[in-house]
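>>> A predicted structure for the sequence below; I have some questions about it.
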Amino acid sequence: MSRGPKKRTLEVEEIISLYKKGESTTRIAELANVSSRYINKLLLKHNVERRPRGHWKRKYHFNEDYFKTWSGTMAYILGLFTADGFISQQGQTVSIAQKEKDILEEIKRELKTTQPLYRNKSTGVYMLYMHSKKMKDDLMNLHGLNPCKSNNVEFPYVPQEYLHHFVRGYFDGDGSINFKGYTIVFVGGSYLFMDTLQRILNDKLNIDTNLVTDKTNYRLFLSGRKTIQVFAQWIYKDKNLFLERKYLEFMKEKTPLDLLEDRKFRNTKNAVKLRKQKFLEQLTKTNCIEKASSLIGITTNTSKQWLENDSDLKEKVNILLNNNK
């Protein structure tokens, strides 16, 4: 059975714009989900003036050695790159993607570059591209990142004094906070990375976390009114770069940390019955036991115990999950 044609993911004007900004046809082909030959034909068709073969002229300069020297800001950017960065497999380009433009503008100032941001029209995501063999080699050889990092990246070595900056960067890339539900969730495709992150948070902050598998991803949950503020005080200590939107969610808490307590549920029959009902309501919306548990403030182990001991609840859960397949 023959395969259908690839779906091009960039518009013609986007392809031409990237080429005029100095991007290679190989890298543009990767972004557009087509071949380099296709890109060359398209540029020829639209009479785009071509660069000499094998020639690459750097139009925008930046600190190529940035990831060689540790600092709080470097650790943050490395954490954000671990979550939302991309390393070209064939070319010498590295890039960071973000929906929020401001943080990439701050990173540009830190890297001392005037490189313009590119915005994907279909997704609205902003991209900061940097063409540098040095930077690519440093990310791979010094920090253990690679072009196919999503599912096998390991937690890099980070000096202890910069660890909270790195975690804040990763949280800004692949973490979320539900303030009303007093829940934080990290998402990642690598078990090695997420398992190490869990152990770091447990040891550093003396808090309980829950790591669960959700088909293709791993989710690390932190829950509790006090727990999320303990986490916030750690990652935002002597902060430099950060996503303001997420920071402001933590700042909604007005009670001093020493007066906070994580919620303790009353074990009365009525209270448990109400929580089970809320669990079913969330399961209807999420179709995920782990997420439904987190949203009502219980651990996955608690919901599993419910299912083991409550046949009526188990039947309702099975019906919901089967109907949503």
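Perfect, I can see it now. Numbers count the residues shown, from 1 in each chain.

>>> use CA for all of it now, contacts and neighbours both
OK.

>>> all strands for the stretch 201-325 of the chain, in order.
For the stretch 201-325 of the chain, the strands defined by DSSP state E, counting those that start in this stretch cover 210-214, 217-223.

>>> want to compare, so here's the second one:
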Amino acid sequence: MPRKPGISDQYLIDLYKKGTPFKKMSVISGLSDRAIRNIMYKNNVKMNREQYSGQPRKHAVNEDFFKNWSHQMAWVLGLFITDGCVNQSNSISFSQKDERLLRLVAKLMDAKYEIIQPISTRKVSVLTVNSKIIKEDLERLGIYANKSRTVGFPHVPKDYLPSFIRGVIDGDGWVDREGYVMNVISASLSFAKGILETFRSWELRCNLTRQLSTSQKVYYRVWVKGKRDLLKLSDIVYQHALEDCVYYKRDLMKNPEYKSTSNRVKFRTNVSKELLDSVRHEAKKSGKYGNYIIEEALKSILDYTDIELLEKSKPQDRIQYKTTYDKNVLEHAKIIAKQLDMRMNELIELSIREWFILNNIEGKERR
């Protein structure tokens, strides 16, 4: 095909660097895809496969995400093995009832995303990530298409095993609401044995059972039972967790009171990450649970007569935090917040700061 008048190599290079696909460049220049590609090679222009194939990437993503271990990568990997799918095309997908988890996965993977909503025949939402490189990295970790019955337990560095297992529990774990029992289900015996060996290495009371589904297919459950063992497991797997967990499973595993009383209610708001980190540090040091420290803080400040005189702040590091509170304390706090023209998260943050001062933690003194 002859080149159209006035179309220089540099003009085509500029078009290419702006992300113009070869198909459109061919119409503009009159040259074939092969001729345009040769111009790029001749001028040492780094090639982008999606552009010269005429199929630019629909959604950007960090293609190095599964190359380097981190607690967040390990959590996403555990979630993907249990609730993900390697597609025949160069893409992977996550399926979840909880869209918050899908949005968090997309955020962690730096993915520009579109979540497909449930339909009549599919009860879950789906996040799809398009990347041949990510698909190849998962294959390097032993995760292929049609993996449910064949996937093995991947080689996860010891430091990242807790976060990986947390992802597995978030995907296919079940926690009993009435007693200290948790199990993870898998159709792969190899994967189930890997979970069992991990639990044994943590010196947990655990066992593996084999069962048949209603369609007569074999599946396996790995169990952890008993108050001491479940609390020990929760201490291990949630030690690095922030938003990256299923909140109600965390609460059922970590908080004995969550199971035993019906007077607790869930509440979600945005709270300073720095304050939450301080609460978690103090909870670990004192052997308490973070939400009960916040509850103590709320009780203290609700008894304080001059709340309106205390200084409010507007931290820039707020993250979503969902947990349970005593119903009466929470309702009382909402009333006080309304009277003071405060938001609930402002009252919670204020109460945490004052509780730390009141208890002279980290050398702070009450004003």
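All right, it came through fine. In this text the structure is predicted, and so the values were computed from the model without any measurement.

>>> what's the TM-score for these two chains?
TM-score for the superposed chains, counting by TM-score structural alignment, normalised by the length of structure 1: 0.59, backed by 203 aligned residues with a Cα RMSD of 2.1 Å.

>>> go through the strands of the stretch 201-325 of structure 1 and name the closest to R27 of structure 1.
Proximity to R27 of structure 1 (Cα to Cα) singles out strand 217-223 among the strands of the stretch 201-325 of structure 1, at 27.1 Å.

>>> return the distance of that closest one from the chain's centre.
Chain-centre distance of strand 217-223 of structure 1: 12 Å, with Cα atoms, centre = their mean, to the nearest Å.

>>> so what does Y170 of structure 1 match up with in structure 2?
Aligned counterpart of Y170 of structure 1 in structure 2: V168 (TM-score structural alignment).

>>> just the buried positions in stretch 143-151 of structure 2, please.
Neighbour-count burial for stretch 143-151 of structure 2, counted by 16 or more other Cα atoms under 10 Å, picks out I143, Y144, K147, S148, T150, V151.

>>> stretch 234-248 of structure 1 too?
Buried residues in stretch 234-248 of structure 1 (16+ other Cα under 10 Å): W234, I235, Y236, L241, F242, K246.

>>> what does that stretch contact?
Residues outside stretch 234-248 of structure 1 that contact it (Cα atoms under 8 Å, 6 or more residues apart in numbering): 72-73, 76, 103, 106, 164-165, 167-169, 172, 176-177.

>>> closest to H61 of structure 1 out of the residues you listed?
For the contacts of stretch 234-248 of structure 1, the nearest to H61 of structure 1 is E106 (15.9 Å; Cα to Cα).

>>> now V187 of structure 1: how far from F242 of structure 1?
Counting by Cα to Cα, to the nearest Å, the gap from V187 of structure 1 to F242 of structure 1 is 18 Å.

>>> ah, wrong one, I meant R275 of structure 1
35 Å.

>>> now do the strands in the stretch 1-150 of structure 2.
Counting by DSSP E, counting those that start in this stretch, the strands of the stretch 1-150 of structure 2 are 84-86, 91-96, 115-116, 125-130.

>>> which part of structure 1 lines up with the shortest one?
Mapped onto structure 1 using TM-score structural alignment, strand 115-116 of structure 2 spans residues 117-118.

>>> same thing with stretch 348-359 of structure 2?
The aligned range for stretch 348-359 of structure 2 is empty, by TM-score structural alignment.

>>> now do the buried residues in that stretch.
In stretch 348-359 of structure 2, counting by 16+ other Cα under 10 Å, buried: I348, E349, L350, S351, I352, R353, E354, W355, F356, I357.

>>> aligned to K99 of structure 1, what sits in structure 2?
Under TM-score structural alignment, K99 of structure 1 pairs with K97 in structure 2.

>>> give me every residue that touches that match.
Contacts of K97 of structure 2 (Cα under 8 Å, 6+ apart): K123, V124, S125.

>>> rebuild the residues you listed as a markdown table, extending it with distance to P256 of structure 2.
A markdown table is the format used below for those (distance: Cα to Cα, whole Å):
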| residue | distance to P256 of structure 2 |
| --- | --- |
| K123 | 31 |
| V124 | 30 |
| S125 | 31 |
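
>>> having no further points to raise, I will conclude here.
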